[in-house]
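Student: Fold the following and give me the result.
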Amino acid sequence: MLYPRIRNLVSIVITNYNNGSYIQECLDSIRKQTYNTYEIIIVDDASTDHSRQQILEWVENHKPSEGCNTLFLPRNVGFAGALTMGFFMAKGEFIAVQDSDDLSHPERLTRQVDYLRQHPHIDLVGTNYATFKDRIPDHPKKETWIHYGQNIRETYAKGGHCVCHGTILFRAALFDILGGPTRRIKGAEDYEFIVKFLNHKSQIENLPEILYYYRLHPQQRSLQYYAKQRRE
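Tutor: Okay, the predicted model is just below:
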């Protein structure tokens, strides 16, 4: 381990850009986690909506005992830059990613930490997820593009993608070695980050359970990126 880290602590890094309408609901889903040894790190990437107000209001109202660190950037540095800053702030043995417009299942952190404890050769674990618009469906459906086991490495070797970035939890010591996502590939930062782990010979797995809920809305970062690509 290159830097001292707090054993058992999960550092949850939440980057936000103009998701003020959803950020409090996202944070509420973190408060409901059954795993209670965690810190929250919120990096706001110079939002122009009411995000700052919503974040500060939530922190003031809840005063999470597990710790909540907020960083409001003076200018927009992009998703990869904001995420890397959050990673640098993390003190935990594990780092979890959470998108500010999505929700986590209450058992998410417990299941992922338990899995890494039971499988010391695995460095990063994601989960399956379900999409939603207005509310979480009563009978959510798993996504079929998520792969497992050896199929993960084989998929990326062929240029495919099969890990949902918002679901990942990994051993923080790997960040100390590999660094954060690249800023060179805008819109594919999550893909490159997973490939960086695989190139390092790290083992990656996905849990088949739905432990994350991906919100569908017009302001999604991925939708805006692909819409821009089509215009160009």
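
Student: drop to CA atoms for contacts and neighbour counts, all remaining ones
Tutor: Will do.

Student: if I pick Arg52, what's in contact with it?
Tutor: 20, 44, 72 (Cα atoms under 8 Å, 6 or more residues apart in numbering).

Student: surely the second one meets Tyr17?
Tutor: Yes. Asp44 sits in contact with Tyr17 when judged by Cα atoms under 8 Å, with a separation of 6.0 Å.

Student: And this one, please, so the two structures can be compared:
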Amino acid sequence: MPTLAALITYYRGTDADDMAAALESLAAQTRPAESIVIVRDGPVEAATRDVVKRFLDAHPEADHVKLTQNRGAGPALVEGMRHVDAEWVARLDSDDVATPGRFERQLAYLEEHPGVDVLGTALREFDDEVFRETGSLERAARGVRTLPENHPQIVRYARLNSPVNHPSVMMRTAAARRAGGYRDVHLMEDYDLWARMLATGARFHNLPEPLTWFRTSPAQTGRRTGWDMFAAERTMQRNLVSYGLVSKPRAILNCLVRSAYRLLPTALLERAYALLFHRRGTTDAASGAGEAAD
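Tutor: Just a heads-up that it's a prediction; the model follows:
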């Protein structure tokens, strides 16, 4: 049987209730991970510390890695990966929720398709404000964020955009390390890793089922339009050229297109985001999404 580690990071901005929901969803997996690596990225609020302490007390399989200073998502993930000792590693963000059958479903697919190194899934988006008012993920559900499924489609898509939903991913630890693992690429640490893994021959696939609940909020939209994001775009395009995924002219075009859509008014930005990420409606009850407890 393959071994699995789950990797989650948190920092000062992490809400205690969000962290509790994320950790509980990892503990509730029908096929639990053998280990859970939790990385604290610098000092955090007391309420969030208490949530993590209670979880650690109840789950001896969890490993708590503490960084004394806030270093950002990339360095926190680098440190977390140093503590992963499993064939596969699954990611979850501290404000998202994994459905109970997520790990079981992904591992089953990977056993049936041994050539795959990176397996993502669709995400079921939910409205943060509605969820806080109702306490129900189902009532807060919005669209389903999907990405291309098979490897050739993923390779083409990666030339323009990140081809895997990061909070949904399960990846072969050795393949990630062979590509150099996570790096400190501000706001783009996941895209940068996928690009390097593609360049080093890793095989990708995305499942169409939404196996992770993905939190959405106005603050999230704001993060896509900050000046830091424009600088990150330039860095990422330079990286894509150096990895051999795109030409310099294509990188310039990508940077112009991706930066231009971030300058749109909020309503148009949301529409562009929906088109870019192939988000569809919620009228169909996608497999796996309904498993999460309210």
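
Student: Quantify their similarity with the TM-score.
Tutor: TM-score of the superposed chains, computed with TM-score structural alignment, normalised by the length of the first structure, equals 0.86; 219 aligned residues with a Cα RMSD of 2.2 Å.

Student: before we move on, back to that, and which of the contacts of Arg52 of the first structure is nearest Asp114 of the first structure?
Tutor: Asp44 (29.8 Å; Cα to Cα).

Student: what residue of the second structure takes the place of the closest one?
Tutor: Alignment note: Asp44 of the first structure maps to Arg40 in the second structure; criterion TM-score structural alignment.

Student: Can I take it that that match is in a strand?
Tutor: Yes. Counting by DSSP: H, G, I helix; E, B strand; the rest coil, Arg40 of the second structure falls inside a strand.

Student: list the contacts for the nearest residue to it once chain neighbours are set aside?
Tutor: Nearest residue to Arg40 of the second structure in three dimensions, chain neighbours excluded: Lys66, at 4.8 Å (Cα to Cα, 6 or more residues apart in numbering). Neighbouring residues of Lys66 of the second structure by Cα under 8 Å, 6+ apart: 39-42.

Student: And Leu116 of the first structure, by the same measure?
Tutor: 122-125.

Student: So which of those residues are in strands?
Tutor: 122-125 (DSSP state E).

Student: any idea which residue sits dead centre in the first structure?
Tutor: Val97 (2.0 Å; Cα atoms, centre = their mean).

Student: Could you report the distance from that residue to Leu83 of the first structure?
Tutor: 9 Å (Cα to Cα, to the nearest Å).

Student: Need the residues touching each of these two.
Tutor: 13-14.

Student: one step back: joint contacts of Asp44 and Tyr17 of the first structure?
Tutor: Ser51.

Student: what does Leu83 of the first structure align to in the second structure?
Tutor: So, by TM-score structural alignment, Leu83 of the first structure is matched to Leu77.

Student: Using the three-state scheme, assign that match.
Tutor: helix.

Student: Isn't it up against Thr9?
Tutor: Yes. Counting by Cα under 8 Å, Leu77 of the second structure does reach Thr9; the two are 7.1 Å apart.

Student: Give me the common contacts of the two.
Tutor: Residues touching both Leu77 of the second structure and Thr9 (Cα under 8 Å, 6+ apart): Val39.

Student: Wait, a strand at Trp213 of the second structure?
Tutor: Yes. Trp213 of the second structure: assigned to a strand according to three-state DSSP.

Student: Just give me the match in the first structure for it.
Tutor: Aligned partner of Trp213 of the second structure by TM-score structural alignment: Tyr213.

Student: And for Arg156 of the second structure?
Tutor: Aligned by TM-score structural alignment, Arg156 of the second structure pairs with Glu154 of the first structure.

Student: I'd like to know how many residues surround that match.
Tutor: 13 (other Cα atoms under 10 Å).

Student: Look up how far Leu123 of the second structure lies from the equivalent of Gln33 of the first structure over in the second structure.
Tutor: Residue correspondence to the second structure (TM-score structural alignment): Gln33 of the first structure is matched to Gln29. Taking Cα to Cα as the measure, Gln29 of the second structure falls 17 Å from Leu123 of the second structure.

Student: quick one: which of these two has more around it?
Tutor: Ranked by neighbour count (other Cα under 10 Å), Gln29 of the second structure and Leu123 place Leu123 first, with 28 against 16.

Student: Contact partners for that one?
Tutor: 144-146, 165, 168, 209-214.

Student: of those residues, closest to Ala98 of the second structure?
Tutor: Using Cα to Cα, the contacts of Leu123 of the second structure come closest to Ala98 of the second structure at Thr212, 4.4 Å.

Student: didn't that closest one look like it was pressed against Arg124?
Tutor: Yes. The pair Thr212 of the second structure and Arg124 qualifies as a contact (Cα under 8 Å) at a distance of 6.1 Å.

Student: What distance do you get for the residue mapped onto Val97 of the first structure from the second structure to Arg139 of the second structure?
Tutor: In the second structure, the residue paired with Val97 of the first structure according to TM-score structural alignment is Arg91. Arg91 of the second structure is 25 Å from Arg139 of the second structure, where distance means Cα to Cα.

Student: again, but for Thr9 of the second structure
Tutor: 27 Å.

Student: cool, Asp192 of the second structure as well?
Tutor: Distance from Asp192 of the second structure to Arg139 of the second structure, counting by Cα to Cα: 34 Å.

Student: Kindly report the same for Met81 of the second structure.
Tutor: In terms of Cα to Cα, Met81 of the second structure sits 35 Å off from Arg139 of the second structure.

Student: same question, Glu45 of the second structure
Tutor: From Glu45 of the second structure over to Arg139 of the second structure the distance is 29 Å, taken as Cα to Cα.

Student: hmm, which of the contacts of Arg52 of the first structure are common to the second structure?
Tutor: Counting by both residues aligned by TM-score structural alignment, their matches' Cα atoms under 8 Å, the second structure reproduces none of the contacts from the contacts of Arg52 of the first structure.

Student: will you turn those into TSV that also has distance to Arg7 of the first structure?
Tutor: Listed next are these as TSV, based on distance: Cα to Cα, whole Å:
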residue	distance to Arg7 of the first structure
Gly20	32
Asp44	27
Phe72	27
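
Student: Return the member of these nearest to Gly160 of the first structure.
Tutor: Asp44 (30.0 Å).

Student: who's in contact with that closest one?
Tutor: Residues in contact with Asp44 of the first structure (Cα under 8 Å, 6+ apart) are 15-17, 51-52, 70-73, 82.

Student: ok, these in the second structure: which stay?
Tutor: Kept across both, from these, using both residues aligned by TM-score structural alignment, their matches' Cα under 8 Å: 15-17, 70-73, 82.
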